[in-house]
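>>> quick one: sequence plus predicted model below, questions after.
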Amino acid sequence: MSLTTWILTAGFAGLAVLGMPFAFAIGLCVIAVVLSVGIEPMLFPQTVVAGTQSFALLAIPFFMLAGELMSAGGLSQRLVRVAEVFVRHLPGGMDLAVVLAALVFAAVSGSAPATTAAIGAIMIPAMVARGYDKAYATALVVSAGVLAPLIPPSIAFVIWGVIAEQSISRLFLSGVLPGLLMALGMAVIAVTRALRSPMPREKRASLREIATALREGVWALLAPVVVLGGIYGGAFTPTEAAVVACVYALFIGLVVERRLTLAQLPGIIAKAMAISAIVMAIVAVSSGFSFLIAQEQLAGKLAAWLATHFHEKWTMLLALNIGFFLLAAVMDEVAIMVILGPMLIGIANQFGVDPIHFGAMIVTNVAIGMAAPPIGYCLFVGMAVSGLKLWPVARAILPFVAMMLVVLGLVTYLPAFALLLVP
């Protein structure tokens, strides 16, 4: 291997193992290559700037902010209340409420960490108070939170759409059925667990309680209708939808619900900016990494190697899924998409994989990686909310991860799961 290849692979792996943040590890590797092989030094700052110059990427900070505004403005509590009154009397009623609330919240925020934090802050203490094991409650919230990369509008699909130069709206639609299938799998696990070790069931909600919950939660329920209806009705682009979501959440929180105050806004904006900065830093520095990978023709070499060792498309897809899942378990998912994206797209094209189907497969894998031990991002968000250590939550989440892998298999080998709703 060339010196560039060694630095980009072994060098990056070494820095990651030592615990260096991924953005810094990627950036240092790119700088090391630039200095060691005589590339023009201005390459790095130019590619960093170029990596962020996409209109579609503006959706990331705005969807992050929309999620924070919804949480602070009380809309997430309203969503949980609506979900509870419809399913609380069923076996695993609180579990089902978590999944339903996460589905609706994800359809506005587009962010798995925001969904996990918003739903977890409400439901983990409530479930523990009613006798649920805290590790299981945390695992369920984390699993429900990672539906956000699949349910439109999804930040993961925005990033992949920019990388793959595909229609973000079509990618959004490719994630709907996989996301709903995962939600159904979580519901099956929850109900099965409830039947085996019965938890006290809540009393069925009266019509008056349902009407009250719907009346109080109407603005929260309308949020995804406004955002998704605007996108697919042609009123605005996904990026503009992120701004609309922010304005809507801000208006409801300040004027209608009046649970937001102007004094809270600087802190809310700062929190959203901090999370967005992490994502955008990785996207920016990974552009230089991707440029060097392309210059070394690593994509072509890997594609040739796969073509030599995997003669059938199904075996190639299996190998990619296994490799991607293993990387996602120990590496930031955004970094994987941005660094390996061009390489993966080239391989998929060589084997004749539909680009929208391939995007759905990649983002499904990303969603699983956010929940998978040992460093799934949402896993750590759930741990922060519940105060638990890694091992109890990791052990409790394994059935959910196994179910998600089954869904990944269906998405991979039955393209209709991804393409049925795509025009």
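It's in.

>>> CA only for contacts and neighbour counts going forward, please
OK.

>>> for the stretch 151-300 of the chain, what spans make up the helices?
155-164, 168-174, 176-196, 207-232, 238-251, 265-295, 298-309 (DSSP state H, counting those that start in this stretch).

>>> give me the nearest residue to Ser174, chain neighbours excluded.
Nearest residue to Ser174, sequence neighbours excluded (CA to CA, 6 or more residues apart in numbering): Ala418, at 4.4 Å.

>>> for comparison:
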Amino acid sequence: MSGIGYALVFGTLALVIARVPLALALGLSSALALYLAHIDMVVLAQRFIASTQSFSLLAIPFFVLAGDLMTKGGISRRLVNVADVLVRHRTGGLGMVMVLAAAFFAAISGSAPATTAAIGTIMIPEMEKRGYSRPFAAALAVSGGIIGPLIPPSIPLVIWGVMSEQSISRLFMAGVVPGLLLAVGLMVISWSHARRNAIPVQAPASWRERREAINEGKWALLGPVFVLGGIYGGIVTPTEAAVVAVVFALLVGRFAYRELTLPTIISVSRVSIRTMTMVMFIIAAANGFGWLIAFEQLPAKLTGALSQFADHPVIFILMLNLVLLVIGCLMDNLAAMIILSSLLIPIGNQLGIDPIQFGAMVTINFTMGMATPPFGYALFVGAAISKQPIGAIARAMLPMLGVMVLVLLATAFVPPVTLFLQSVLH
């Protein structure tokens, strides 16, 4: 590896260890590499600007804003009520309510931290009242939040689609079955936990309660119909669907549920803009970084280093997933996806894996990082709303991480898990 490669890899690591913000660390190491390569610095600025000029990237700020508006506008609470009247009478029913509500919310927001915050804020105190330990409730909220980036729409899948130049609609379809498998697995864990700890079963909801909850939540339940129906019906693109989600959240929260006021909308918008500014800064810096990685031919070198396992595809894929899981634990998931896309795409091509299946596999790996320290944003949200130590939540989450690994292995080794749905719809 040349001086340019060392500047990129070790320069970035040194700056991150020194707690320099990630986007700034990427930009500084890229600038050093350009200096060593005697390339005009204006190239880096051009790469920064070019990377943000993608129409598909507009989906991200709108989905972030939509998730925040739905939380403040009462949509998430009504989704929880609907899930509650459907499954609360089962063993582990309240945990199942959380998972089911997270799946409903995921079908509109596409964000793990937003899903954890929206559902966990309501459900964690309620689960503690009904006999569940607070760390387990927080762990289930964090794990339920991970459904957010899998069931479409999904912010990480939008990013991967942009970076890999794959169809975002097809990637969305690839996330449906893994997301549902994760939801089922988490519901089984909730059932098992409740049975082991003899948690009382709640009384079933009456038909009147069910009718009232569904009637009150009918607008919230229409969200996935508008967003996903528009995408798969060919009416809107994924980017346009994000705008539809924002308009839907505004209209329902303001006029149907009357919980969104002008000051609330302004406050939510400020938070969303701040979040999106950080994401776009990372995308811009990572694009220049990725261009230099390709310039240095690091993908070819990494592929060559792994080629000794080419005759054993199963071992190759297992090793690749292990590496990605470790990276996902140590880096921000979106940053890792953006930075490593130029390295990973050639590897996927060499393995002969369908690019849509490969994209889903990579996304699940890095999404799991949201539930693990030190960069687990969903874990941080769960700790903040539950007021529990991260260590206690992480211990309670071990069985749930096991389910996530099983879903990941199914995605990696069973192509129909990601490709069956699109083969039916197309």
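Arrived safely. Because the structure is a prediction, the values reported are computed rather than measured.

>>> just to revisit the earlier point, JSON lines please, covering the helices of the stretch 151-300 of the first structure and showing mean neighbour count and distance to Ala129 of the first structure.
Converted to JSON lines, the helices of the stretch 151-300 of the first structure look like this (neighbours: other CA atoms under 10 Å; distance: least, CA to CA, whole Å):
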{"stretch": "helix 155-164", "mean neighbour count": "24", "distance to Ala129 of the first structure": "33"}
{"stretch": "helix 168-174", "mean neighbour count": "25", "distance to Ala129 of the first structure": "37"}
{"stretch": "helix 176-196", "mean neighbour count": "19", "distance to Ala129 of the first structure": "16"}
{"stretch": "helix 207-232", "mean neighbour count": "17", "distance to Ala129 of the first structure": "21"}
{"stretch": "helix 238-251", "mean neighbour count": "22", "distance to Ala129 of the first structure": "30"}
{"stretch": "helix 265-295", "mean neighbour count": "19", "distance to Ala129 of the first structure": "28"}
{"stretch": "helix 298-309", "mean neighbour count": "15", "distance to Ala129 of the first structure": "52"}
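
>>> quick one: the ones you listed as JSON lines, columns for distance to Asn321 of the first structure too.
Compiled in JSON lines, the helices of the stretch 151-300 of the first structure are given as follows (distance: least, CA to CA, whole Å):
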{"stretch": "helix 155-164", "distance to Asn321 of the first structure": "16"}
{"stretch": "helix 168-174", "distance to Asn321 of the first structure": "18"}
{"stretch": "helix 176-196", "distance to Asn321 of the first structure": "16"}
{"stretch": "helix 207-232", "distance to Asn321 of the first structure": "30"}
{"stretch": "helix 238-251", "distance to Asn321 of the first structure": "28"}
{"stretch": "helix 265-295", "distance to Asn321 of the first structure": "20"}
{"stretch": "helix 298-309", "distance to Asn321 of the first structure": "13"}
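
>>> which among those is found nearest to Pro374 of the first structure?
Each of those was scored for nearness to Pro374 of the first structure using CA to CA, and the closest is helix 265-295 (19.4 Å).

>>> just the angle for that closest one relative to helix 238-251, thanks.
Our comparison of helix 265-295 of the first structure with helix 238-251, counting by axes from the mean of the first three to the mean of the last three CA atoms, to 10 degrees, yields an angle of 160 degrees.

>>> helix 265-295 of the first structure vs the second structure, average offset?
Helix 265-295 of the first structure differs from its equivalent in the second structure by a mean of 0.9 Å after superposition (mean CA distance after the TM-score superposition for the first structure).

>>> other SSEs contacting that helix?
With contacts taken as 3 or more CA pairs under 8 Å, 6 or more residues apart in numbering; DSSP states H and E, helix 265-295 of the first structure sits against helix 22-36, helix 43-51, helix 59-72, helix 333-350.

>>> residues near Glu79 of the second structure, how many?
You called it Glu, but residue 79 of the second structure is Leu. 27 (other CA atoms under 10 Å).

>>> ditto for Ala203 of the second structure
As a burial measure, Ala203 of the second structure scores 10 neighbours (other CA under 10 Å).

>>> what's the closest non-adjacent residue to it?
Among residues not flanking Ala203 of the second structure along the chain, His89 sits closest, at 5.5 Å (CA to CA, 6+ apart).

>>> let me see the contact set for that neighbour.
In this structure, His89 of the second structure makes contact with 201-205, judged by CA atoms under 8 Å, 6 or more residues apart in numbering.

>>> re the thing from before, select, out of the helices and strands packed on helix 265-295 of the first structure, the one closest to Pro152 of the first structure.
Between Pro152 of the first structure and those, the shortest gap by CA to CA is with helix 59-72, which sits at 11.2 Å.

>>> for the helix or strand just after the closest one, grab the matching residue range in the second structure.
Downstream of helix 59-72 of the first structure, the first helix or strand assigned by DSSP states H and E is helix 75-87. Residue correspondence for helix 75-87 of the first structure in the second structure, counting by TM-score structural alignment: residues 75-87.

>>> mean distance between that stretch and the first structure after superposition?
Using mean CA distance after the TM-score superposition for the first structure, stretch 75-87 of the second structure ends up 0.5 Å from its aligned counterpart in the first structure, as a mean over the superposed pairs.

>>> and that stretch, how far from the chain's centre?
Averaging C-alpha coordinates over stretch 75-87 of the second structure and over its chain gives two centres that are 22 Å apart (CA atoms, centre = their mean, to the nearest Å).

>>> run through who's touching it.
Residues external to stretch 75-87 of the second structure that are found in contact with it (CA under 8 Å, 6+ apart): 70-71, 93-94, 96-98, 100-101, 104-105, 118-119, 122, 204-205, 209-210, 213-214, 216-217, 220-221, 249, 252-253.

>>> kindly recompute the last result at 6 Å.
Around stretch 75-87 of the second structure, the neighbours that count as contacts under CA atoms under 6 Å, 6 or more residues apart in numbering are 93, 97, 101, 205, 210, 213-214, 217, 220.

>>> pick the one among those residues closest to Gly304 of the second structure.
Ala101 (45.2 Å).

>>> show the contacting residues for that closest one.
When the contact criterion is CA under 6 Å, 6+ apart, the partners of Ala101 of the second structure are 79-80, 83.
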